[in-house]
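Enquirer: missing the sequence, but the structure's below:
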């Protein structure tokens, strides 16, 4: 995981190393096996199916995400990677100019075909399911020059956990268009955090049936084949040690549009920070809903005597007719983006949480290392939304609901603020 690979134009399948990095084509299709290259010219790629003893199967689907293209005409969507928690939110290859419904393009056809097998109800069906082998384009710097092509980060093997049809908005034209959105579960690579690519070689071997081709698969993948979706929580990749992030990791990269947007947010609410609470409530709703939770917005508390709580919401767990409401307490702080929130400040919100409740802390700055350590070590149910996550969510809200007009969203928090305030106890949200 996280290995950097060289994806050079015209590279051969003989050389293990190119420009000091492992050769992608040697890794995926070594010359000794006499197999065709698995190209990544498109975002969604796959070799042809092989005719094995127990029927036809597709060996793999290779996914390439290019963050540097996000928001462009060719890639107007934003894929989201949370590899430390084994989750990728990936969008299909339907574009604003594509005619027809999702599934018209080759990439989306591949995803729909794979999703049917990943949702298989038997071990035999799941054994045929092609693993999604995920790569992310990297920008590297050589002699002070940024190189945005030809380098990849290996992001692991993934299962399609959920596929849905969505409507997206082209940031350039404002035009809406349909697409596919997938939640991918990145499986654990074991103690070594590795994927043995002999597994992929076996899946391309026509002499092996689907079960025999699992011999080099990760143990996590084999558990999923055997037990299905119920195994996913236990096989998802998790890296607890790296959940403590530095201030720079919690802020947008310098000189980017996201940094400019965050600065604009801070300047807009400076002097009227009470209205930031409504923006924070909307961002919390966006972030929690994207995780698959059924989130319901509640209200804002009064500015005086709020006891460390600025907004109240609710998550409904379970299916319709068999659900359980969970109270969400939110705290919002519009602070200088370069400043941090201390452990003592976070503890004020934690102190208000009752058993079974969760907290959301939304800030324009960063959380101190100690604040993060205490929440992780003490297992406090608090979702920390720092400046980078905040502004990314704001961008998605603006595109989805405000026609790409950031000022329209910000002004709405001023206009709607008074109407959102009420003097009610948090637990009353359960009865709503």
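Expert: Good, I have the coordinates. Owing to the predicted nature of the structure, the values given are computational and were not obtained by experimental measurement. Residues are numbered from 1 along each chain as shown.
Enquirer: Please make it C-alpha for all contacts and neighbour counts, starting now.
Expert: Fine.
Enquirer: the longest strand in this structure is where?
Expert: Determined from DSSP state E, the single longest strand within the chain is strand 151-169.
Enquirer: residues contacting the residue nearest in space to the middle of the chain?
Expert: Within the chain, the residue whose C-alpha comes closest to the C-alpha centroid is residue 80; the distance, by Cα atoms, centre = their mean, is 3.3 Å. Residue 80 makes contact with 88, 89, 90, according to Cα atoms under 8 Å, 6 or more residues apart in numbering.
Enquirer: Which strands and helices lie in contact with the strand or helix carrying the first one?
Expert: When secondary structure is defined using DSSP states H and E, the element that contains residue 88 is strand 87-91. Packed against strand 87-91 by the contact rule (3 or more Cα pairs under 8 Å, 6 or more residues apart in numbering; DSSP states H and E) you find strand 80-82, strand 176-186.
Enquirer: Now do it against strand 176-186, angle only.
Expert: Our comparison of strand 87-91 with strand 176-186, counting by axes from the mean of the first three to the mean of the last three Cα atoms, to 10 degrees, yields an angle of 150 degrees.
Enquirer: Which helix or strand lies directly C-terminal to strand 87-91?
Expert: Heading C-terminal from strand 87-91, the first helix or strand you meet, by DSSP H and E, is helix 106-118.
Enquirer: Please enumerate residues in contact with that following helix?
Expert: Residues outside helix 106-118 that contact it (Cα under 8 Å, 6+ apart): 43-46, 61, 92-94, 102-103, 125-126, 128-130, 159-161, 163, 180.
Enquirer: out of those residues, which are buried?
Expert: Among the contacts of helix 106-118, those classed as buried by neighbour count (16 or more other Cα atoms under 10 Å) are 43-46, 61, 92-94, 102-103, 126, 128-130, 159-161, 163, 180.
Enquirer: now the strands: where do they sit in the stretch 1-150 of the chain?
Expert: With DSSP state E, counting those that start in this stretch, the ranges of strands along the stretch 1-150 of the chain come out as 4-6, 17-18, 21-23, 44-45, 50-52, 55-57, 61-65, 80-82, 87-91, 132-137, 140-142, 145-147.
Enquirer: Next one for the comparison:
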């Protein structure tokens, strides 16, 4: 049956005709090896974790499933009273063997490596455990550590292994795993044939090794990241031509572009009724990572507060990217309760955006496409659609002064 008690049937989804059922009886479940023309291959290792059992006699460890960052820290299956050495227990032996394959120095070696299929036991809303499992992703072992653990109620210690596992992105597959890949691995097909039906991230890892992990690791933050091409107007469009015109108009005129950037930042920050006050531009030298200063007021009276806004403006070629070092200058200036705004005619690399999202830096990034759209809206509202007339008016008649003041003084105005 495909569905039981309203949940997808694990055995139905993992059915491989002609093969034994995939099992989840233990925490670490290694599938039986199969023979291929290139030697033996283990199709997959299914790893299960039960979070509510952490710290119990049965499970005296605490697995960590940080799926947003694509990382799992998983403890092996050696326990107090287990016979033999920790690497002799069934689960540890399977994962240590998998680790060796995951460290293969060649693509041919990695093509034989066994994928780890990670599953997490779910918990009902009232906190009672259920037998259902949730698929969390495909992983490879990055590091292995032999550790000494405290057995809790037994008041003794024992030796075990802990595994740091990189969870790969399945974005290209809409967060789904095609079980046909595992079936192909079980059928003994050639490595190259099996690889052709593997997830995209797995194929890239096989080709490039651990150097590819920063690109293929699962990161929820990636959903908040825009590709560089999406931050730029369409090639050959009127938007691209006009953005280039704006860049050429301000190229070499740093303070004039800062006036424009401050006005655009004010327009963005005033949306949804927020009260924003433009302050001043900093002097040409010694700005220390801030080109303009403003204040964002939230609430009123005793129920209100004000935030210092530090802005950075960068007029660069629309086809250029802002570097992480340039963003870091603004971040380094921010104090607790301050926010930053970075305005550019260019764009931001995916790596820069990921760093901003994952480190939760309070900085608004305004790229060239968004900058142009705000300017175009201002020109349409006040200057009959004349783009250059709009920006020249902002520069010539803008009320924002140039000052050499401490940023926090904006709170006193």
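Expert: Noted; the coordinates are in hand. Computed from a prediction, not measured in an experiment: that's the story for all the values here.
Enquirer: Can you give me the TM-score here?
Expert: Once the chains are laid over each other, their TM-score by TM-score structural alignment, normalised by the length of structure 2 reads 0.55; 254 aligned residues with a Cα RMSD of 3.6 Å.
Enquirer: whereabouts in structure 2 does the strand holding residue 88 of structure 1 align?
Expert: Counting by TM-score structural alignment, strand 87-91 of structure 1 lines up with residues 71-75 of structure 2.
Enquirer: Just give me the mean distance for that stretch relative to structure 1.
Expert: Stretch 71-75 of structure 2: mean distance to aligned residues in structure 1 after superposition is 0.6 Å, counting by mean Cα distance after the TM-score superposition for structure 1.
Enquirer: in that stretch, what's buried?
Expert: In stretch 71-75 of structure 2, counting by 16+ other Cα under 10 Å, buried: 71, 72, 73, 74, 75.
Enquirer: coming back round to it: list the superposition-based mean deviation of the longest strand of structure 1 with respect to structure 2.
Expert: Taken against structure 2, strand 151-169 of structure 1 registers an average deviation of 0.9 Å after superposition, with mean Cα distance after the TM-score superposition for structure 1.
Enquirer: between that strand and helix 106-118, how big is the angle?
Expert: Using the same axes, to 10 degrees: strand 151-169 of structure 1 against helix 106-118 is 90 degrees.
Enquirer: which helices and strands sit right next to strand 151-169 of structure 1?
Expert: Strand 151-169 of structure 1 is packed against strand 4-6, helix 106-118, strand 132-137, strand 176-186, helix 387-401, with contacts defined by 3+ Cα pairs under 8 Å, 6+ apart.
Enquirer: Quick one: those as TSV, columns for distance to residue 168 of structure 1 too.
Expert: Output for those, formatted as TSV (distance: least, Cα to Cα, whole Å):
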stretch	distance to residue 168 of structure 1
strand 4-6	31
helix 106-118	15
strand 132-137	22
strand 176-186	5
helix 387-401	7
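Enquirer: so which of those comes closest to residue 266 of structure 1?
Expert: Nearest of these to residue 266 of structure 1, taken as Cα to Cα: helix 387-401 at 10.1 Å.
Enquirer: List the contacts of stretch 184-191 of structure 1.
Expert: Looking at what lies outside stretch 184-191 of structure 1 - Cα under 8 Å, 6+ apart - the contacts are 83, 86-90, 156-162, 195, 218-221, 232, 235-238.
Enquirer: let me fix that: stretch 206-220 of structure 1
Expert: When contacts are defined by Cα under 8 Å, 6+ apart, stretch 206-220 of structure 1 is touched by residues 50-54, 124, 127-128, 187-190, 195-199, 202-203, 205, 222, 235-236.
Enquirer: same deal with stretch 207-214 of structure 2?
Expert: For stretch 207-214 of structure 2, the surrounding residues in contact (Cα under 8 Å, 6+ apart) are 105, 106, 107, 110, 166, 168, 204, 205.
Enquirer: picking up where we left off before, and the buried residues of stretch 71-75 of structure 2, which is closest to residue 354 of structure 2?
Expert: Distance to residue 354 of structure 2 across these (Cα to Cα) is lowest for residue 71, with 15.8 Å.
Enquirer: what's near enough to touch the closest one?
Expert: 65, 164, 165, 166, 167.
Enquirer: got a winner among those residues for most neighbours?
Expert: Highest neighbour count within the contacts of residue 71 of structure 2: residue 167, with 30 neighbours (other Cα atoms under 10 Å).
Enquirer: Could you give the separation of stretch 5-22 of structure 2 from the chain centroid?
Expert: Between the centre of stretch 5-22 of structure 2 and the centre of its host chain there is 31 Å, according to Cα atoms, centre = their mean, to the nearest Å.
Enquirer: Apologies, that question was intended for stretch 209-221 of structure 2.
Expert: For stretch 209-221 of structure 2, the distance to the chain centre is 9 Å (Cα atoms, centre = their mean).
Enquirer: now for it, what's the gap between its first and last residues?
Expert: End-to-end distance for stretch 209-221 of structure 2: 23 Å, by Cα to Cα, to the nearest Å.
Enquirer: And for stretch 13-24 of structure 2?
Expert: Counting by Cα to Cα, you get 13 Å between the two ends of stretch 13-24 of structure 2.
Enquirer: Just give me how far it sits from the chain centre.
Expert: That offset, for stretch 13-24 of structure 2, works out to 33 Å (Cα atoms, centre = their mean).
Enquirer: And residue 111 of structure 2, what's its match in structure 1?
Expert: Residue 111 of structure 2 maps onto residue 127 in structure 1 when the alignment is built from TM-score structural alignment.
Enquirer: Burial check on residue 82 of structure 1, number of neighbours?
Expert: Neighbour count of residue 82 of structure 1, defined by other Cα under 10 Å: 12.
Enquirer: Which residue is the nearest non-sequential neighbour of it?
Expert: With Cα to Cα, 6 or more residues apart in numbering as the criterion, residue 82 of structure 1 has its nearest non-adjacent residue at 6.0 Å, and that residue is residue 88.
Enquirer: One more: residue 343 of structure 1?
Expert: Beyond its immediate neighbours in the sequence, the residue positioned closest to residue 343 of structure 1 (Cα to Cα, 6+ apart) is residue 371, lying 3.8 Å away.
Enquirer: can I assume the one you found is in contact with residue 349?
Expert: No. Counting by Cα atoms under 8 Å, residue 349 is not a contact partner of residue 371 of structure 1; they are 11.9 Å apart.
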